[in-house]
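Participant: With the sequence up front, the predicted model follows.
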Amino acid sequence: MKALVWHGTQDIRCDSVPDPEIEDPRDAIIKVTSCAICGSDLHLYDHFMPGMQKGDILGHETMGEVVEVGSAAKGALKVGDRVVIPFTIFCGECDQCKRGFYSVCERSNRNKAIADKVFGHSTAGLFGYSHLTGGYPGGQAEYLRVPFADKTHIKVPKGIPDEKLLFLSDIFPTGWQAAVQCEIEPNDTVAIWGAGPVGQMAVRSAVLLGAKQVVCIDRLPERLSMAAAGGAITINFEEESVVERLNELTGGKGPEKCIDCVGLEAHSTSTLDAMYDRAKQAMFLETDRPHVLREMIYVCRPAGVLSIPGVYGGLLDKIPFGAAMNKGLTFRMGQTHVNRWTDDLLRRIEEGQIDPSFVITHKVGLEDGPEMYKVFRDKQDGCIKVFIQP
């Protein structure tokens, strides 16, 4: 089969690789009908995430048709089922899964010993996302093996196009969880840093959850325009002060809820802390650029909530933790517990409350994937979301 394969920093290729096979009775094989490039894939492209190995198949936003089912998964799946595959692999039986914390499943990371050493305790296995999270082949491919397939799937109805359903795999529930964990109240201002795909979903989620006003911060006109279409007030951080504008919008009190949809590759270049991060990163003295996190801590209203769906990979420097402690800020973060939210979100799609396909700007075949990684990373051609049909 064909698949998008990691060969090193900024080196993604469409290679011929062996077809996946059933390896465990709980496995299933799906024929991929659609997949996508996620913003967090760019952390792999630029090699900011540790644990990648040459030959790894990328991709964690995938859907398709079941073509083979292991003996232990036949009660949950059958050949011909149409499924979206969540990016988090989970067993459904461990203590964390029973509590609905699927992204920290205790059993699905087959490289648990490595993750234990790095994180203190292992988190769940993830598709196509480094050997720290299991080293599982991803779904930017013609076929995908799904471990724990009796649990790790979302059945979807026929008749709804892939474009509306694919993002149940990651960015829609990720934006939704980011908003839900803010515990939004009717008088809240929710400020969202980053108008990429997750930021766009967070904007619409915050609106659906009843925020008084939603503010989205970015620098690219096409992304800010898309956020505005979803109901956000927008701030271009290259043209005005984020802190001053947020204070103006909140009567000088700051937003109650702040969401970081940027993560480790913040792109600010005009501030001293951003220049400091780039210099330390170049000297391998810091792995992540946490400008957004610092700014959120500074601007958030005391007793507010910081929600962090943006991915961080390693070590951060110069975090104003004293400000966070003295202001009494609550931090909520983590990979998404996808299946906790998908029944509700599928219903909202079916009822027409939201059509997640709005975020797609580019549709390509698998062979165009390597070039689209560069286009997406460099924000060329108005690229916000790449939808791939193998």
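Facilitator: Done, it's in. Please read all numbers here as calculations on a predicted model, not as lab measurements.
Participant: C-alpha from now on. contacts and neighbour counts both.
Facilitator: Noted.
Participant: ok, the most centrally placed residue in the chain - contacts?
Facilitator: Note on the chain: the residue nearest the mean C-alpha position is I171, at 5.2 Å, using C-alpha atoms, centre = their mean. The contact partners of I171, taken as C-alpha atoms under 8 Å, 6 or more residues apart in numbering, are 38, 197-198, 201.
Participant: would CSV of those residues with secondary structure be doable?
Facilitator: CSV is the format used below for these (DSSP: H, G, I helix; E, B strand; the rest coil):
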residue, secondary structure
C38, coil
P197, helix
V198, helix
M201, helix
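Participant: Mind giving me the packing neighbours of the helix or strand hosting L293?
Facilitator: Assigned by DSSP states H and E, L293 belongs to helix 291-299. In terms of contacts (3 or more C-alpha pairs under 8 Å, 6 or more residues apart in numbering; DSSP states H and E), helix 291-299 is packed against helix 242-249, strand 257-260, helix 321-327.
Participant: just to revisit the earlier point, ok, and the most crowded of the contacts of I171?
Facilitator: With neighbours defined as other C-alpha atoms under 10 Å, the most crowded of the contacts of I171 is M201; it has 29 neighbours.
Participant: returning to that earlier point: for F48, find the nearest of the helices and strands packed on helix 291-299.
Facilitator: Ranking these by proximity to F48 (C-alpha to C-alpha) places strand 257-260 first, at 17.9 Å.
Participant: want to compare, so here's the second one:
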Amino acid sequence: MQALTYEGPWRVAVKEKPDPRIEHPQDGIVRVEAAAICGSDFHIMHGMIPDTRVGSTFGHEFVGIVEEVGRGVTGVKRGDRVALPFQIFCGSCYYCQRGLTACCMNTNPGTDAATGMYGYSHTMGGYDGGQAQYVRVPFIGVDAEHVPEDVSSLDALPLTDAFPTGYQAAEMCNIRGGETVLVLGCGPVGLFAMWSLWAMGAGRVIAVDHYDYKLEFARRWLGVETLNFRDVDLVTIVKGMTENLGADATIDAVGAEAAGSPVHRALGIYAKLEAGSPQALNTAIHATKKGGTISVIGAYGPPFTGVDIGTFMNKAQTMRTGQASVKRYMPLLFEHIQAGRIRPSDVLTHRGPLEKAPEFYHTMAQKKDGCIKCALFPNGPITH
């Protein structure tokens, strides 16, 4: 089959790899209709995630058709159209039974890191991802979510990560109605978080980025207020917009590769001496009011980071974080799509065959051509 392969830091290529095969009775094989490039794919491409091995295939967001299932699989069959959460989970351990599939004990054992993930280094289990024609899906009967007939595969694609991740980010803000929420980052996760905040009853949503085209997209698609942090002293202006209090809650939808402080970018992104740049996280601490909530959904890598924990503690703030437990949100989010409240495929600004993946990685990384998110079609044009 054809698959994207990691060739070393900053380099990917589409190459031929052996077809995946059933390795366990609960495995399945999925023919990929559409796969997305995620902003967090750049964390591994840029060397931010340990133990990313040459030859591995990226891609933790994909939708496809079940081609084959193991003898122990129930719940899905050959020919079913399914969306796969980016985590791989067993469905039966302590955490899975409580809906915390992002904390599964059995698909990345022997570590306190997150559960197994598709295409996200051997730190996350070493599973190949979905930017390929075919992919092996462990625990397919538990993990796979059937795509409703009236939902297109492209609208289902963001439900494998970006949409539920944004939704959980908003949920962690503990919205009761009328709050002012600051969202750092206008990528797909930030955008879906903004939509979710409105759905939950936020009174005011302020989006922050330093790319004007992303800010324009957020204004046009979601009707939010926007700030370019290159143009303003962000903490000062947010306090000025909120009676000198700060936001009720702030979402960090950026993570390890935040722009801003040259010192932190040098230490974290280039020297790898801290978990990327904590610029967004520290901004959240300073821009959020005392007693407010910080929702951290942006991905961070190695174990240490220069977080301003003293200010956080003295402001009596609450921080909530974690990889999104995607599976528990999928039925609700499909209902929103079916009701016509949102069309998630709107964020897929760039679409093309798998062969264009290296070009799309460059376009998305360099923030060129108005790119928000890229979709790949490994097996040709899709029909759903």
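Facilitator: Ah, there it is. Model, not experiment: these values are computed from the prediction.
Participant: any chance of the helices and strands packed on helix 291-299 of structure 1 in CSV, plus distance to G334 of structure 1?
Facilitator: What follows is these, written out as CSV (distance: least, C-alpha to C-alpha, whole Å):
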stretch, distance to G334 of structure 1
helix 242-249, 25
strand 257-260, 11
helix 321-327, 18
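Participant: Buried deepest among the ones you listed, which one?
Facilitator: Highest mean neighbour count of these: strand 257-260, a mean of 28 (counted as mean count of other C-alpha atoms under 10 Å).
Participant: Report the contact partners of Y134 of structure 2.
Facilitator: Contacts of Y134 of structure 2 (C-alpha under 8 Å, 6+ apart): 1, 19-20, 29-32.
Participant: So what does it match up with in structure 1?
Facilitator: In structure 1, the residue matched to Y134 of structure 2 (TM-score structural alignment) is Y143.
Participant: which one among the contacts of I171 of structure 1 gets closest to K280 of structure 1?
Facilitator: After measuring the contacts of I171 of structure 1 against K280 of structure 1 - C-alpha to C-alpha - the closest member comes out as C38, at 26.3 Å.
Participant: My guess is the closest one contacts L58. True?
Facilitator: No: counting by C-alpha atoms under 8 Å, C38 of structure 1 does not reach L58; the two are 10.2 Å apart.
Participant: contact partners of stretch 134-142 of structure 1?
Facilitator: Outside stretch 134-142 of structure 1, the residues that reach it (C-alpha under 8 Å, 6+ apart) are 1-4, 31-33, 35-36, 56-62, 108-112, 124-130, 144-145, 366, 388, 390.
Participant: actually stretch 363-372 of structure 1, not the one I wrote
Facilitator: The contact list for stretch 363-372 of structure 1, computed with C-alpha under 8 Å, 6+ apart, reads 2-4, 11-14, 140-141, 386-390.
Participant: Please repeat the previous calculation with a cut-off of 7 Å.
Facilitator: With C-alpha atoms under 7 Å, 6 or more residues apart in numbering as the test, stretch 363-372 of structure 1 has contacts from 4, 12-14, 386-390.
Participant: mind listing what C173 of structure 2 touches?
Facilitator: Counted by C-alpha under 7 Å, 6+ apart, C173 of structure 2 has contacts 249, 293-295.
Participant: Now check structure 1 for the residue matching it.
Facilitator: Per TM-score structural alignment, C173 of structure 2 is aligned with C182.
Participant: and what of L227 of structure 2?
Facilitator: Counting by TM-score structural alignment, L227 of structure 2 lines up with I235 in structure 1.
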